[in-house]
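>>> How does the following fold in three dimensions:
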Amino acid sequence: MSKYHAIPTNIITGFLGVGKTTALNQLLQQKPENETWAVLVNEFGQIGVDQAALPNEDGLHVRELAGGCICCALGPSLAITLTMLIRRSNPDRLIIEPTGLGHPEGIIDVLQGISFEDVLDLRATVCLLDPRALEQPEVVANEVFQDQINLADVIAINKCDLAEPALVEQAESLLGGIFPPKQRVIRCEQGNIPLEMLDLVRNGELQAQFPEAHSAHDHDHDHDH
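From the prediction side, this is the model:
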């Protein structure tokens, strides 16, 4: 794919029910008119719920990766789907949105692998966080949840209009103490993330604590609708 070069690429992560699809739609509404974007989303159940929610218009190519989690279907399936999407759309930007139980590490590995090293320019990974999750010990203890935060360059504390202000402040305080530090911790409502967050340069020092976390899960997991 030598004619495609350094396509700015972002991964949008976040745990179940955090509002990733809404955030993705908000970002798509900010797409410059003269740009073509490619979006790879996960399939949800038998019908692509997200596919229906996402517009497929001029300058926008939306593809779902059928057959379960992007992170479970890693390797050939993800690489082939990405290659086809890039060839079809020749995008100015690529956005990947895995399922809420998706571990980002494997996706990052594929995007930085030899097949795509000259094709894609992996920029900031954005993780949405619902501050109310801090009150759910089973979520806080979840290794995928923790690594979505560990591997993110930008954390968007979402649903600030629904959470208690004290919880939002607690989330901000906790995230402010993480090392390596996040490039941005922002507050947002209804997934409204400023477009410029996508162009922040990725921090190559971010590491997963639990790279095997996803594969340990029962693959019957419910995906976030």
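
>>> only C-alpha atoms for contact and neighbour calcs from this point on.
OK.

>>> Could you tell me the end-to-end distance of stretch 94-110?
End-to-end distance for stretch 94-110, by C-alpha to C-alpha, to the nearest Å: 14 Å.

>>> Identify each buried residue in the lengthiest helix in the chain, please.
Looking across the chain with DSSP state H, the single longest helix is helix 76-89. Neighbour counts over helix 76-89 (16 or more other C-alpha atoms under 10 Å) mark 78-79, 81-82, 85-86, 89 as buried.

>>> ok, now stretch 30-40?
Buried residues in stretch 30-40, counted by 16+ other C-alpha under 10 Å: 36-40.

>>> what would those residues look like in JSON lines with secondary structure and distance to Ile70?
Below are those laid out as JSON lines (DSSP: H, G, I helix; E, B strand; the rest coil; distance: C-alpha to C-alpha, whole Å):
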{"residue": "Thr36", "secondary structure": "coil", "distance to Ile70": "23"}
{"residue": "Trp37", "secondary structure": "strand", "distance to Ile70": "19"}
{"residue": "Ala38", "secondary structure": "strand", "distance to Ile70": "16"}
{"residue": "Val39", "secondary structure": "strand", "distance to Ile70": "13"}
{"residue": "Leu40", "secondary structure": "strand", "distance to Ile70": "9"}
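
>>> structure for this one too, so we can compare:
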Amino acid sequence: MEARRRRTKVTVVTGMLDAGKTTFIRNALLFESGRKKSEGLDEKRSKKEKIAILVNEFGSLGIDGAVLEAAAAKKGGGDDDEDSSIYVKEIPGGCVCCAASGSMPFLVAIKHVLEKVKPDRLVIEPSGLAHPSGLYDLFTKNEHLKEHVDLRGMVCVVDARAVGCSSLSVGKEEEEEAKRVRESDMFRDQVSMSEVLVGSKLDLCSGEKGGKGGDEEEEEAESFARRRFREWAASLYPEKRVVKFAMDLFDENVETSPFVAIDREATSSHDSQNSSLKSSSLEKEVKGISRPFQLLALTPPVEPGAKPHLSTHDTEDYSSRGFLFHPDDIFRRDKVLEFFQSRCAPQTKNEDEQNEAFRLVRAKAVVRVSDKTWVIPSFEECESKPNVILEEVAYRKDSRFEIIASKTKAEWSKEAEKEFWADVETRILLCRRC
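As a prediction, the model looks like this:
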């Protein structure tokens, strides 16, 4: 236990080029120093951590590193303890996510920081051209690093304009650029790998047409952008643990470090979210309003091959089950495809009583199908049978299946329900490699 408490917390801050990653970290440093984002010293100081930052740019000139070093130099106070509370190390000319596969400069930099600086927290800012899955693998698979670091989570800073948070009145070029970002593999990977989303640049979103001008129009634009961003975040799968906005994290009334605040929410049990799953939540899920499954509060089994951890939620009209597997469990791609094609097929009049009583209405999954490949099923409407496509994703924290079924007959029984879900679980387990 003592060794675990001494591990350095690691926060990875990802995001596309110009999304606001460096600004986010810079403002966090100023907050740690007891300063507000753009004003002088703030009298309200939270307990400061000793922070080390590894920043990477694709180019050879260390602009981001220089910006963060300047922020670190503005800590105020001037005594030795203050001056040593923030350390910035730059790795220019490449991508640390690629370097994570074993590049000596990156590993040497981490070793130096851990041994010489001994920070409470290590913040890593990869290039905006980075696929972060390599960093996740490094910190979770490297046996030496696992003893010394505690990967608290990955944070993705997202320009709100890129996910449709501006009104339809934006120009054609701006919309094409936003679409290009949304559809890029890098953006999808960064979002998929992150438990935490931070919306940035709300002040640059134009809002809905027909604004009233002045402060009132700006408030409407911000409200519109917030709503659209949360709707987009709620549509993602797997669900995100935390969705925040950069301007809120650095509000003058906030007293907690943004890194600490995100830690608390990302590692909480999410009882408050689970308690919000009232009797209508499954109906809303079926109608397209995404709600968090109770899997959010579970952890995977401790060993591969073990029985999956199960979550259940039932209402008068709907029933759901979630099956959470160890990240090292590997499933057969053909069997996973067969499962979704068969379970999601249209119902026929010749089905037996059990299938008439329970009709599968929605299924989600993210499944490991090889050493380095996870997939999610996407569905296309078809008259005869569903066309299921398994799309590769960067996510790699576990494998999970989440199913919703409707109770279509008034005379359904608990026994029939039990048999239905037992059959679903059996079919899922048959997809797993022995």
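
>>> quick revisit: specify which member of the buried residues of helix 76-89 of structure 1 is nearest to Ser173 of structure 1.
Lowest distance from Ser173 of structure 1 to these (C-alpha to C-alpha) belongs to Leu78, with 36.1 Å.

>>> Quick check: the closest one vs Ala6 of structure 1, distance?
Distance of Leu78 of structure 1 to Ala6 of structure 1, given as C-alpha to C-alpha: 18 Å.

>>> which residues does Glu125 of structure 2 contact?
Residues counted as contacts of Glu125 of structure 2 (C-alpha atoms under 8 Å, 6 or more residues apart in numbering) are 12-14, 21-22, 53-56.

>>> Could you provide those in TSV, with additional columns for distance to Ser268 of structure 2 and secondary structure?
What follows is those, written out as TSV (distance: C-alpha to C-alpha, whole Å; DSSP: H, G, I helix; E, B strand; the rest coil):
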residue	distance to Ser268 of structure 2	secondary structure
Val12	19	strand
Val13	20	strand
Thr14	22	strand
Lys21	24	helix
Thr22	27	helix
Ile53	25	strand
Leu54	27	strand
Val55	28	strand
Asn56	30	strand
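
>>> If you rank these by neighbours, which is first?
Thr14 (30 neighbours; other C-alpha atoms under 10 Å).

>>> If we ignore the residues flanking it in sequence, what's nearest it?
Cys156 (4.7 Å; C-alpha to C-alpha, 6 or more residues apart in numbering).

>>> give me the number of residues near the equivalent of the one you found over in structure 1?
In structure 1, Cys156 of structure 2 lines up with Cys127, judged by TM-score structural alignment. Residues near Cys127 of structure 1, counting by other C-alpha under 10 Å, number 25.

>>> repeat for the one 3 residues further on
Using other C-alpha under 10 Å, Asp130 of structure 1 is surrounded by 22 other residues.

>>> Run through the residues that contact it.
Asp130 of structure 1 makes contact with 18, 157-160 under the criterion C-alpha under 8 Å, 6+ apart.

>>> Check Val139 of structure 1 too.
With the criterion set at C-alpha under 8 Å, 6+ apart, Val139 of structure 1 makes contact with 133, 145.

>>> Which position in structure 2 pairs with it?
Per TM-score structural alignment, Val139 of structure 1 is aligned with Val181.

>>> What residues sit buried inside the helix or strand encompassing that match?
Using DSSP states H and E, Val181 of structure 2 sits in helix 172-183. Neighbour-count burial for helix 172-183 of structure 2, with 16+ other C-alpha under 10 Å as criterion, is recorded at 175, 178, 181.

>>> Contacts only, for the residue mapped onto Lys50 of structure 2 from structure 1.
Aligned by TM-score structural alignment, Lys50 of structure 2 pairs with Thr36 of structure 1. Counting by C-alpha under 8 Å, 6+ apart, Thr36 of structure 1 makes contact with 58-61, 89-93.

>>> what distance separates the start and the end of stretch 391-403 of structure 2?
Taking C-alpha to C-alpha, stretch 391-403 of structure 2 runs 18 Å from one end to the other.

>>> same thing with stretch 325-335 of structure 2?
16 Å.

>>> cool, stretch 39-54 of structure 1 as well?
OK, stretch 39-54 of structure 1 end separation, C-alpha to C-alpha: 9 Å.
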